[in-house]
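J.: quick one: sequence and predicted model below, then my questions.
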Amino acid sequence: MLANHHKFQSAIILLVAAIAFMVIYNQVFDGKLDSNGDNASYYILGKALANGNGYVNINNINKEANNHFPPGYPVIVSGIIKVFGDSPENLKIANGLFLLLTLIALYFLIKHVTNRESAAIIALLLVIMNSHLLRYSTIIMSEVPFLFFSTATLLAFTKINYQKPPWKDVYLYIVIALLTISFHIRTSGVALIVGILLFLVISRHWKHVAIITIILLLLAMPWQIRSQSLGGSSYIKQLKMVNPYRPELGKANFKDYFSRFGNNINRYLSREIPTATLSITQPNYRQAASISEWLYGIFFFAVIIFGVLNLKKYKLLIFTYLAGTLAILSLWPDVWIGIRFILPAIPFLILGLVNGLQELLIRITPAPVSKYVIWLPVLLIILLFPNIKKMKQQAKAEITTEWANYFSLAGWVGDNLEENTVVACRKPGLFYMYSNCYTVNYKYTPVAQDFINDLVIKHVDYVIMDQLGYSSTSRYLYPVIQNNPEKFELIQERSKPSTYLFLLKD
């Protein structure tokens, strides 16, 4: 009878949470194509798979095999395209559904590890109101699907029965399947694998360690073999560079890695962890972190760690996962700033924050009162409403004139030039989606002749010079066009700000 009551209560809580999420999601849903570029790449790869072209860049005239993005999310995209058509809006909505499914898995996971319904409810509300999670659930990116599969992995892991032989435990195989999917959606899923294996090693469950390790290696091998046959992982190559956006600076040395580690830890502690978790402020990366940001960030992080270490169950599992995630991110190139890379960890940071605040309140209040004051963290939701309002405004806003001009030229190319035209531009995936012509990026080199030779090798017919704000345009493209006017003929222009389409002459 009591079990049925708890099931009914959980069902009501999840129903209310789902309704709240759908209401907010509908208000902040942005139908515009995001300008980050990777979303277009995922769409292109998914469309290639759906059309039977294989895992290739169909926007490239040579249909070259893609070796940058893991195949997991493009496979999901291809399935959606096959069933529902190739409208980008369908893919956006699918990511919203992935976040909704994540909420369900999170509720049961948090309730299990905290042994408190209040913690699960408060954390769920903070996740629903988190502007970063909401934003990524409305764009065609892999973070939210990865969040669902990684959360489902952790939930399934808590169901493993160590009293029975591991090869007879169905949950172990569910965990392995979900781990495999997670890793093939985002390479950073290795943090999840490391976190789980560390938990098992410290807990001395050696048979589980052996089974998971062997099966995962076998399942990961095909993609790794393919990757090596195509020259190795592009992520590893970028990791070894001083700056992926300035290849002329060469490979990073020990001093560069040490500096990168310090810069990343500085940024994550003082800014990105607090901002990601509560999404209250927007950091100003043009300025160094202030003393107040540092003090707030350290206190904030301390509460999260305190909360994780005081979980009733599986504290080691959550801790090792978060530690593995931060360890990997600390070695990422420090020019990759922003919330994106830490986004899949946000619900677990929220879990640590809520449990930490509740544990502190329990310790400083008398026992009869503590069962009421543990609900106080729910007041944090009040701080999140301004961001929801801002997201509503952004969803209704028009795209900036810089991007409008860029897409206008893409449309002109699609309407007026031959189908096999090759255009060199920044964000070639996005240009392809509006022009349906072949696109490539130009080479990031300050040597003009190398730049031009690369255009010839790539069979480039036209070049776009944009005003999107990327430093590569002014650093590499503009000087070449300015100093070699005989090579570039102006064909089309959009003004305010000026955006140009040049013909590359022989």
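T.: Sure, I can see it.
J.: CA only for contacts and neighbour counts going forward, please
T.: OK.
J.: okay, which residue is most central for the protein?
T.: residue 143 (3.5 Å; CA atoms, centre = their mean).
J.: now do the same contact list for that one.
T.: 136, 186, 340, 343, 344 (CA atoms under 8 Å, 6 or more residues apart in numbering).
J.: now residue 301
T.: 269, 273, 274.
J.: mind running it again at 10 Å?
T.: Neighbouring residues of residue 301 by CA atoms under 10 Å, 6 or more residues apart in numbering: 268, 269, 270, 273, 274, 295, 307, 349, 352, 353.
J.: and which of those is nearest residue 147?
T.: residue 349 (12.9 Å; CA to CA).
J.: which ones are touching that closest one?
T.: Residue 349 neighbours (CA under 10 Å, 6+ apart): 123, 273-274, 276-278, 301, 303-305, 307-308, 318, 322, 342-343, 355.
J.: what subset of those residues is buried?
T.: When the contacts of residue 349 are checked for burial by 16 or more other CA atoms under 10 Å, the buried set is 123, 273-274, 276-278, 301, 303-305, 307-308, 318, 322, 342-343, 355.
J.: next step: those restricted to strands.
T.: In strands, judged by DSSP state E, none of these are found.
J.: return the subset of those residues lying in helices.
T.: Secondary structure from DSSP state H places 123, 273-274, 276-278, 301, 303-305, 307-308, 318, 322, 355 of the buried ones among the contacts of residue 349 in helices.
J.: nearest to residue 225 among those?
T.: residue 322 (28.8 Å).
J.: what's the local residue count around the nearest residue to that closest one once chain neighbours are set aside?
T.: Excluding the flanking residues, the one nearest residue 322 by CA to CA, 6 or more residues apart in numbering is residue 345, at 6.9 Å. Summarising burial for residue 345: neighbours were counted as other CA atoms under 10 Å, giving 21.
J.: put this next to the previous one:
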Amino acid sequence: MSEVPYLTFSLLALWLVERGVGREGLWGNWWLVGGFACTIWAYYIRTVGIALLAAVVVYLLLRRDFRRCLLFSGAAFVCWLPWTLRNQAIGGGSVYIKQLFMVNPYHPERGLLDVSGFVERFIGHVHRYLTGELPNTLVPFFGGTETIFHPAPLLLIALAVAVTVLCIKRGEHLLLSLYTAFFMGIVLLWPWPGDRFLVPIVPVLVLLGVWAVLQIRDRLAGGYVGRFVIWGCFLVCVIGQTGGVKRLADYATADYPPPWLRYYQAGQWLKANAPEDAIVLCRKGYWMYIVSGRRCVGFPFDEPAKVLAHMERERVDYVVLESLGFPQTGQYLYPAIKEYESRFQVVWHDPVVPTYVLRFFKQ
């Protein structure tokens, strides 16, 4: 997945920009130039990097550094334009921007969201992240959090308020707080929630949270009281992570779940038997590409005739029919295969967890 490389370059960009902004000028300021390069590269890796671009621009505006803000914005536009034109040329534009405005990207026929739809999605995701993804990621030792009035969501809300107030009053970590606000804004407006979307922002959240606790300690008192607060928080976090570390160790030694193991084996078969220039149609294309080394395409969530026309247009050679549990496979891909059964030949299958590799006969 691209979250980890994006995390690497986004953190590097934040560090370099922060150091570069503190130095005069632009030409010869390699910290700022390097930060710009990493910012653009992070955007190329994941479209959510637009949050990083926006954070840097607003940060420079708040510092009244208008000249470098204008130069940064102009250079970003110059780098953004070829990528956008390239997307237009090969696929009709940014898929992610289109998905953001859809009611359900898996059912495009449902149309686009209106303002009230965005508000409803935002409120629903705020509740979901505060009671699910964020506590499970940052403070998993609290256990189940069905309600927003559970200690875990309340702690996270208190920390968020403290970070915001301290950043504004002290003028510290403004770039990080701006980036966090823009990034979480995109996450909360995205069509579906998930903890994987938090991966790139977790280190920033942890840093800001620890910084806020330290600032609060200094304000409360020094000496033994301050030490008690810090060591108490440290011990709670360390002890609370024990179960999570054990779960990660178990995951590391475990095999794939049976449906994913069969999907992996289908990819291995394609890698060993399909021509290198073969094109594979499947549900999880990125994953299959990594395993098989063959170009992979998805399928439209539409009627059988249009699915088959898509296969012809993309010059598909093989189709993977899996049991991963995604409803679109049964709703759209399987009916197309069933209706045009004579156009397909089974070349590999697993009868235990039904998984098939089918050869597609093009016309």
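T.: Sure thing, it's come through. Bear in mind the structure is a predicted one, so any value in this text is a computation, not a measurement.
J.: correct me, but the residue nearest to residue 322 of the first structure touches residue 277?
T.: Yes. The criterion here is CA atoms under 10 Å, and residue 345 of the first structure meets it with residue 277 at 9.0 Å.
J.: okay, residue 119 of the first structure and residue 204 of the first structure: tell me how far apart.
T.: According to CA to CA, to the nearest Å, residue 119 of the first structure stands 30 Å off from residue 204 of the first structure.
J.: of the two, who's got more company?
T.: A side-by-side neighbour count of residue 119 of the first structure and residue 204, using other CA under 10 Å, places residue 119 first with 28 against 11.
J.: that one: which element?
T.: Taking DSSP states H and E as the definition, one finds residue 119 of the first structure inside helix 117-128.
J.: list the residues that contact residue 102 of the second structure.
T.: 96, 108, 109, 110, 111, 112, 113, 114, 117, 118, 190, 191.
J.: pull out the buried residues from those residues.
T.: Looks like these have 112, 113, 118, 190, 191 buried, using 16+ other CA under 10 Å.
J.: can you classify the last one as helix, strand or coil?
T.: At residue 191 of the second structure, secondary structure determined by DSSP: H, G, I helix; E, B strand; the rest coil is coil.
J.: is it in contact with residue 107, as I believe?
T.: No. Using CA under 10 Å, residue 191 of the second structure is not in contact with residue 107; the gap is 11.6 Å.
J.: tell me the one of the ones in helices among the buried ones among the contacts of residue 349 of the first structure nearest residue 199 of the first structure?
T.: residue 318 (9.1 Å).
J.: quick one: residues contacting that closest one.
T.: 113, 154, 192, 195-196, 199, 308-309, 311, 324, 348-349, 351-352.
J.: how about it, what's its match in the second structure?
T.: Residue pairing (TM-score structural alignment): residue 318 of the first structure is matched to residue 176 of the second structure.
J.: for residue 99 of the second structure, which non-adjacent residue is closest in space?
T.: residue 105 (5.4 Å).
J.: show me what that neighbour aligns to in the first structure.
T.: By TM-score structural alignment, residue 105 of the second structure lines up with residue 244.
J.: SS state for its match?
T.: Following three-state DSSP, the label given to residue 244 of the first structure is coil.
J.: tell me how many other residues crowd residue 306 of the first structure.
T.: 18.
J.: my guess is it contacts residue 360. True?
T.: Yes. Contact criterion CA under 10 Å: residue 306 of the first structure and residue 360 qualify, at 9.0 Å.
J.: the aligned partner of residue 375 of the first structure in the second structure and residue 217 of the second structure, how far apart?
T.: Per TM-score structural alignment, the equivalent position to residue 375 of the first structure in the second structure is residue 231. Per CA to CA, residue 231 of the second structure is found 11 Å from residue 217 of the second structure.
J.: what helix or strand is residue 432 of the first structure on?
T.: Going by DSSP H and E, residue 432 of the first structure is in helix 428-435.
J.: check how far that helix sits from its aligned residues in the second structure, on average.
T.: Following the fit onto the second structure, the mean deviation recorded for helix 428-435 of the first structure is 3.9 Å by mean CA distance after the TM-score superposition for the first structure.
J.: which neighbouring elements make contact with that helix?
T.: Contact analysis of helix 428-435 of the first structure by 3 or more CA pairs under 10 Å, 6 or more residues apart in numbering; DSSP states H and E lists helix 38-50, helix 401-416, strand 422-424, strand 438-440 as its packing neighbours.
J.: mind redoing it with 6 Å?
T.: Judged by 3 or more CA pairs under 6 Å, 6 or more residues apart in numbering; DSSP states H and E, helix 428-435 of the first structure is in contact with helix 38-50, helix 401-416.
J.: mean neighbour count for the ones you listed - can I get that in JSON lines?
T.: Formatted as JSON lines, these follow (neighbours: other CA atoms under 10 Å):
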{"stretch": "helix 38-50", "mean neighbour count": "24"}
{"stretch": "helix 401-416", "mean neighbour count": "18"}
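J.: can you redo those helices as JSON lines, where the extra columns are distance to residue 148 of the first structure?
T.: Below are these laid out as JSON lines (distance: least, CA to CA, whole Å):
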{"stretch": "helix 38-50", "distance to residue 148 of the first structure": "18"}
{"stretch": "helix 401-416", "distance to residue 148 of the first structure": "32"}
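J.: now the longest helix along the second structure, how far from the chain's geometric center?
T.: For the second structure, the longest helix by residue count, based on DSSP H, is helix 66-91. Remark: helix 66-91 of the second structure is offset 22 Å from the chain centroid, using CA atoms, centre = their mean, to the nearest Å.
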